[in-house]
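In: structure for the following, please:
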Amino acid sequence: MRHQHGKHQRAKGNPDCGDFQTLYTDVMTRTALDDRCVVLIGLMGAGKTTVGRRLAAIMDRPFNDADHEIERAAGRSVSEIFNDFGEAAFREGERKVIARLLDEAPMVLALGGGSFVDPQTRALVKERAVSVWLQADIETLATRVARRDTRPLLRDGDPLEILGNLLETREPAYAEADIRIDASAGNHQATAQIILAALKDWEAVQ
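Out: Here you go, the predicted model:
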């Protein structure tokens, strides 16, 4: 069942219009955001999962993390998939999982850092979702990701250099996002509120 916002409750039908208005009231009062997922993109360490959970709670929607769903589908971690099968195989599986998630009821979905670079995935997101690029400076990202040893792309070099190269490569794709948000600050709840305000602005012009 699709999520219904409280402000979009069924209006009273006009008795002069009979069943016609009752039938179409829901359609006429829905907005551009009601049928779309909100997809968070950006480099590792941008806070997509943490901010996404808070945003989903505010919007009263389910939250999902594409990497977690990939791990669940594959029965192994992202690092293991990279090590055992390589990045190309990981991206192929990732593409299928994201397509499935975008077919489900509207949710807040956090994508892995390289997902949006894939042309097919990017096209699906543009068609079925609102994309939000969480931006942060490289130094902040490097500090955040240093706290965890689960990033396969960062294991063979200087994180600052690797993240800088990744941003240079991925920025043209990220720049196609519908919304850009500065996620450098550590207050994830505040970032979620900023995203919500930006979504309302986006919705108003659709």
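In: only C-alpha atoms for contact and neighbour calcs from this point on.
Out: Fine.
In: neighbours of Phe82, how many?
Out: Counted with other C-alpha atoms under 10 Å, residues neighbouring Phe82 total 16.
In: that one: helix or strand, and which one exactly?
Out: Assigned by DSSP states H and E, Phe82 belongs to helix 78-85.
In: repeat that for Arg180.
Out: Per DSSP H and E, Arg180 falls inside strand 179-182.
In: now the second one, please; I'll put the structures next to each other:
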Amino acid sequence: MTDSAVDGSGLVVGDDHLARPPWAATDPLLREYYDTEWGMPVRDEQGLFERVSLEAFQSGLSWATILRKRPAFREAFDHFSPDAVAAYGDADVARLMADAAIVRNRAKIEATIANAHATVALRDQGGLVDLIWSFRPDRTPAPRSVEEVPTRSAESEALAKALRREGFRFVGPTTMFALMEAIGIVDTHLVGSHRRGTSGIW
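Out: Here you go, the predicted model:
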């Protein structure tokens, strides 16, 4: 059976009879990510620091590019240990700029180090996890088509401002909405997707 679109939602039914959005319907890596990880709650500091970092690197690029490079990113950034990354100096920036396996963007590399410092500093105020999850809205979107999926929200705008106040970089409202989708703070799985409502949050 070949993949086929269903109704007017844009969902694609795969050969396993499960409905997914087009971005997760064909590429095996994206499909696995969608089926097992995207939209599931992340509530540990290191895991959240990794997601914030990767969303920043994704800015202007496709998520598939970042996902394929994620093992290399983890290796290059000490598995996104905030304490380890916060200790990086000029030699580490040079090392990362020379690493062809990751995205070699100096501004994003330096932002990741700054964000590690900010993550460590936040521990005295309850921590990164509590801060980010405090922006969970009272309701989640319920998009019935790809066109109805929002790209930002009042909460993502507020989260972006709060993180910037704490010294975070590359945390704009659109990037933060993508983070909120990825870690389950909102559920933007299309109504009709086999993943809708599976996070245990909504």
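In: TM-score for this pair?
Out: Remark: TM-score between the superposed chains equals 0.28 [TM-score structural alignment, normalised by the length of structure 2]; 97 aligned residues with a C-alpha RMSD of 5.4 Å.
In: buried residues, the strand holding Arg180 of structure 1. List them.
Out: Ile179, Arg180 (16 or more other C-alpha atoms under 10 Å).
In: just the helices in structure 2 please.
Out: In structure 2, the helices defined using DSSP state H lie at 28-36, 45-58, 63-76, 82-86, 90-97, 106-122, 128-133, 154-165, 173-182.
In: turn those into a markdown table, including mean neighbour count and distance to Val12 of structure 2.
Out: Shown next, in a markdown table, are these (neighbours: other C-alpha atoms under 10 Å; distance: least, C-alpha to C-alpha, whole Å):
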| stretch | mean neighbour count | distance to Val12 of structure 2 |
| --- | --- | --- |
| helix 28-36 | 15 | 11 |
| helix 45-58 | 21 | 25 |
| helix 63-76 | 16 | 18 |
| helix 82-86 | 18 | 38 |
| helix 90-97 | 14 | 38 |
| helix 106-122 | 20 | 34 |
| helix 128-133 | 18 | 31 |
| helix 154-165 | 18 | 28 |
| helix 173-182 | 22 | 20 |
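In: closest one to Ala5 of structure 2 among these?
Out: Across the helices of structure 2, the minimum distance to Ala5 of structure 2, taken as C-alpha to C-alpha, is reached by helix 28-36, at 15.6 Å.
In: which elements pack onto that closest one?
Out: helix 63-76 (3 or more C-alpha pairs under 8 Å, 6 or more residues apart in numbering; DSSP states H and E).
In: what's the helix it packs on packed up against?
Out: helix 28-36, helix 45-58.
In: again, only this time at 6 Å
Out: Based on contacts counted as 3 or more C-alpha pairs under 6 Å, 6 or more residues apart in numbering; DSSP states H and E, there is no element that helix 63-76 of structure 2 packs against.
In: quick check: angle from that helix to helix 28-36?
Out: Angle of helix 63-76 of structure 2 versus helix 28-36, following axes from the mean of the first three to the mean of the last three C-alpha atoms, to 10 degrees, is 80 degrees.
In: report the angle between helix 63-76 of structure 2 and helix 90-97.
Out: 140 degrees.
In: assign a three-state SS to the closest residue to Ile181 of structure 1 other than its chain neighbours, would you?
Out: Computed as C-alpha to C-alpha, 6 or more residues apart in numbering, the closest residue to Ile181 of structure 1 that is not its neighbour in sequence is Leu134, at 5.1 Å. Three-state call for Leu134 of structure 1 (DSSP: H, G, I helix; E, B strand; the rest coil): strand.
In: for Ala89 of structure 1, see how far away Leu134 of structure 1 is.
Out: Leu134 of structure 1 sits 26 Å away from Ala89 of structure 1, going by C-alpha to C-alpha, to the nearest Å.
In: follow-up on the earlier one: list the buried residues for the helix holding Phe82 of structure 1?
Out: Neighbour counts over helix 78-85 of structure 1 (16+ other C-alpha under 10 Å) mark Val78, Ser79, Ile81, Phe82 as buried.
In: repeat that for stretch 85-99 of structure 1.
Out: Glu87, Phe90, Arg91, Gly93, Glu94, Arg95, Val97, Ile98.
In: mind putting the residues you listed in CSV, distance to Tyr174 of structure 1 included?
Out: Below are those laid out as CSV (distance: C-alpha to C-alpha, whole Å):
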residue, distance to Tyr174 of structure 1
Glu87, 19
Phe90, 20
Arg91, 17
Gly93, 21
Glu94, 17
Arg95, 17
Val97, 20
Ile98, 17
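In: between those residues, which is nearest Arg53 of structure 1?
Out: Nearest to Arg53 of structure 1 among those is Ile98, at 17.4 Å by C-alpha to C-alpha.
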